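In: How does the following fold in three dimensions:
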Amino acid sequence: MNLQVILGNFALILFVAMCVTGVIWFLDIFYFAKQRRAAADVALAAFDGRNAKLASEGIKTDNTSRHAIEAALLRQPTWIEYSGSFFPVIALVFFLRSFLYEPFKIPSSSMVPTLVIGDLILVNKFTYGIRLPVLNKKIIDVGDPQRGDVMVFKYPKDMSQDYIKRVIGVPGDKITYENKRLTVNDKPVTYTAKGDYLEDEGLEYHQLFDENLANVQHQILNNKNKRTIELGQVDNFPNREACVYSYEKFTCIVPEGNYFMMGDNRDNSLDSRYWGFVPNKNIVGKAFFVWMNLGNWKRIGGIH
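Out: Reported below is the predicted structural model:
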């Protein structure tokens, strides 16, 4: 699933804006402000000199305009004033979304019923380690993704796109998906039927199940009219040799430093079954909270 932020590569845009406004703010403090002060001192000295001469000639002077002259000469140009006002705000937003929490919007249905179209979610950026903004390079190791986590990551085939799926397999795991049932390291995942689910986007019913993956219980959807795997949609991807495919079954051994991801809407999700594993370097963070859905306020709450 493609996650859309407001403006394309927003992290890069924010970084550039912070740098530009920060440089202007810095230059104003240490250079432009001093220039304005020096110009004001020269003008005020001339003003005081003229007044002193007039006073010596017995002419009454008006000093009220002195303050207006000083204020006008010390006033920041509009472009500097706006930069100085925006810089701390932009810097704070950049820090928060780079190291703490980042918002995303869900635009499609591959994670239904866990996440639906229009959900605005928060992603924890430090659960899986502290990473450099824009470059997304880990500099401090905090933790690793666990089976059952809902994770945001850079799509391996296009690093400019952010995707969201559920972690099914961690490095070294043997993942088998047969007749729409998961087996992890030869241990079958347990399922409980919950009846039918009407998917709003396709206006069709799906089978709803509770899936217990590594003690993380969540809901998934199956479409009984679709095959377990559509072989024609499977790409050639790195470590493709680690997987064996047929129409009703596939098995993959997750390589070191990689993760196997699947959508909860199992038959309406292009995921690791089709485009391969997610390298550790692609990780963005852990999705943990729906903070808004303008079409359904009841959606607000934690992500399981």
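
In: C-alpha only now, for contacts and for neighbours.
Out: Fine.

In: so how far is residue 110 from residue 270?
Out: Residue 270 is 8 Å from residue 110, where distance means CA to CA, to the nearest Å.

In: and this one, so I can compare the two:
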Amino acid sequence: MIKKLIKHKNIILIIITILIIRSFIIEPFRIPSGSMIPTLLPGDFILVNKFCYGIKIPIINKKILNINKPQKGDIIVFIHKNKKKYIKRIIGIEGDKLEYKNKKLKINNIKIKNKKLSKNIDIDKMFIIETVIYKEFLTPQKEYNIQKYENIENYNTDIEIEIPKNSFFVMGDNRDNSEDSRAWGFVNEKDLIGKAIIIWGSIDLDNYIIRKDRIIKKIK
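Out: Here you go, the predicted structure:
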């Protein structure tokens, strides 16, 4: 009887520990779409650091402790206006004047540099798609890869805005195939869940094959 009680007690402690970790420290998230290609692929399983920006009370989502401010270049998971969880990259923070025209990005009147890395031509249902991978230099400390479709016009309206207080302008790394702040506006700081930090596993959803090269991979 005593052994059973101890066993049940240990199980309860394990469950409580998992709930605490998930609520305050680390939360798993699966990449559902291709909006963050080439950085994140559909079928990637990632971990989100919920502690790095501060501590929030679950359910009511009220912050009780500030730790770090989100930075330009961070990949964040947040609650969208439709109550679903989204993942995008922070491109601009409060006070930034941001301009996006003809697929060119400017922040505070400074053109963000891109370096072409590769180009690939695919034929999809008799339509030619020119996919180009660039390295984007958002800040002197932050660089990462993005993807553009060179022969497809930007589907979003060109924009020129100033980012308000406690808000962020986010975009997908797959610039021509991402519904983001260009379409539906800013992300408010209160809606942040956390920062994406690591890919712990990945499955090719078309072929149901494990992508071994993406296991335990730091997210840039």
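
In: The equivalent of residue 17 of the second structure over in the first structure: which element?
Out: Matched by TM-score structural alignment, residue 17 of the second structure corresponds to residue 92 in the first structure. Per DSSP states H and E: residue 92 of the first structure is located in helix 78-95.

In: Which residues outside that helix are in contact with it?
Out: Under the criterion CA atoms under 8 Å, 6 or more residues apart in numbering, residues 11, 14, 15, 17, 18, 21, 22, 24, 25, 28 lie in contact with helix 78-95 of the first structure.

In: mind checking how far the match of residue 17 of the second structure is from residue 256 of the first structure?
Out: From residue 92 of the first structure to residue 256 of the first structure the distance is 36 Å (CA to CA).

In: And residue 12 of the first structure, by the same measure?
Out: Noted for residue 12 of the first structure: a distance of 30 Å to residue 256 of the first structure, by CA to CA.

In: higher neighbour count, these two?
Out: Each of residue 12 of the first structure and residue 256 has its neighbours counted (other CA atoms under 10 Å); residue 12 has more, 15 against 12.

In: Just the ones in helices from the contacts of helix 78-95 of the first structure, please.
Out: Members of the contacts of helix 78-95 of the first structure lying in helices (criterion: DSSP state H): 11, 14, 15, 17, 18, 21, 22, 24, 25.

In: List the contacts of the first one.
Out: Contacts for residue 11 of the first structure (CA under 8 Å, 6+ apart) come out as 94, 98, 133, 134.

In: what's the neighbour count on residue 154 of the second structure?
Out: Residue 154 of the second structure is flanked by 16 other residues according to other CA under 10 Å.

In: per the alignment, it corresponds to what in the first structure?
Out: In the first structure, the residue matched to residue 154 of the second structure (TM-score structural alignment) is residue 228.

In: I figured that match was touching residue 178, is that so?
Out: Yes. Contact criterion CA atoms under 8 Å: residue 228 of the first structure and residue 178 qualify, at 7.0 Å.

In: burial of the counterpart of residue 50 of the second structure in the first structure, as a residue count?
Out: Aligned counterpart of residue 50 of the second structure in the first structure: residue 125 (TM-score structural alignment). When neighbours are defined as other CA under 10 Å, residue 125 of the first structure has 22 of them.

In: Over to the one 3 residues further on?
Out: By other CA under 10 Å, 21 other residues sit near residue 128 of the first structure.

In: With the one 3 residues further on instead?
Out: The burial count assigned to residue 131 of the first structure is 21, neighbours taken as other CA under 10 Å.

In: residues contacting it?
Out: If a contact means CA under 8 Å, 6+ apart, then residue 131 of the first structure has 98, 99, 137, 138, 139, 140 as its contacts.

In: quick one: which of these has the most company?
Out: Most surrounded of the contacts of residue 131 of the first structure: other CA under 10 Å gives residue 98, at 22 neighbours.

In: residues in contact with that one?
Out: Residue 98 of the first structure neighbours (CA under 8 Å, 6+ apart): 11, 125, 131, 132, 133.

In: Name the nearest residue to the third one, sequence neighbours excluded.
Out: The shortest distance from residue 131 of the first structure to any residue other than its chain neighbours is 4.0 Å, reached at residue 138 (CA to CA, 6 or more residues apart in numbering).

In: same check, this time on the fourth one
Out: Spatial nearest neighbour of residue 132 of the first structure, chain neighbours left out: residue 138 (6.3 Å); criterion: CA to CA, 6+ apart.

In: what do we get in the second structure for that neighbour?
Out: Aligning on TM-score structural alignment places residue 138 of the first structure opposite residue 63 in the second structure.

In: Determine the three-state secondary structure at its match.
Out: Under DSSP: H, G, I helix; E, B strand; the rest coil, residue 63 of the second structure falls in the strand class.

In: can you count the residues close to the residue lying closest to residue 249 of the first structure once chain neighbours are set aside?
Out: Nearest residue to residue 249 of the first structure, sequence neighbours excluded (CA to CA, 6+ apart): residue 178, at 4.2 Å. By other CA under 10 Å, the residues close to residue 178 of the first structure number 16.

In: so residue 138 of the second structure touches residue 112, yeah?
Out: Yes. Under the criterion of CA under 8 Å, residue 138 of the second structure makes contact with residue 112 at 6.0 Å.

In: Identify the residue of the first structure aligned to residue 32 of the second structure.
Out: So residue 32 of the second structure corresponds to residue 107, using TM-score structural alignment.

In: Its match belongs to a strand, doesn't it?
Out: No. Counting by three-state DSSP, residue 107 of the first structure is not part of a strand but coil.

In: Now for the closest residue in space to it that isn't next to it in sequence: which residues touch it?
Out: Nearest residue to residue 107 of the first structure in three dimensions, chain neighbours excluded: residue 117, at 5.0 Å (CA to CA, 6+ apart). Neighbour list for residue 117 of the first structure: 106, 107, 108, 109 [criterion: CA under 8 Å, 6+ apart].

In: burial measure for the second one, as a count.
Out: Per other CA under 10 Å, the neighbour tally for residue 107 of the first structure reads 16.

In: My read is that it contacts residue 3, right?
Out: Yes. When contacts are counted by CA under 8 Å, residue 107 of the first structure is listed as touching residue 3 (6.4 Å).

In: now the helices: where do they sit in the first structure?
Out: 10-27, 33-56, 64-74, 78-95, 272-275.

In: What separation is there between the closest residue to residue 80 of the second structure other than its chain neighbours and residue 135 of the second structure?
Out: Counting by CA to CA, 6+ apart, residue 86 is the residue found nearest to residue 80 of the second structure once chain neighbours are left out, at 6.2 Å. Per CA to CA, residue 86 of the second structure is found 23 Å from residue 135 of the second structure.
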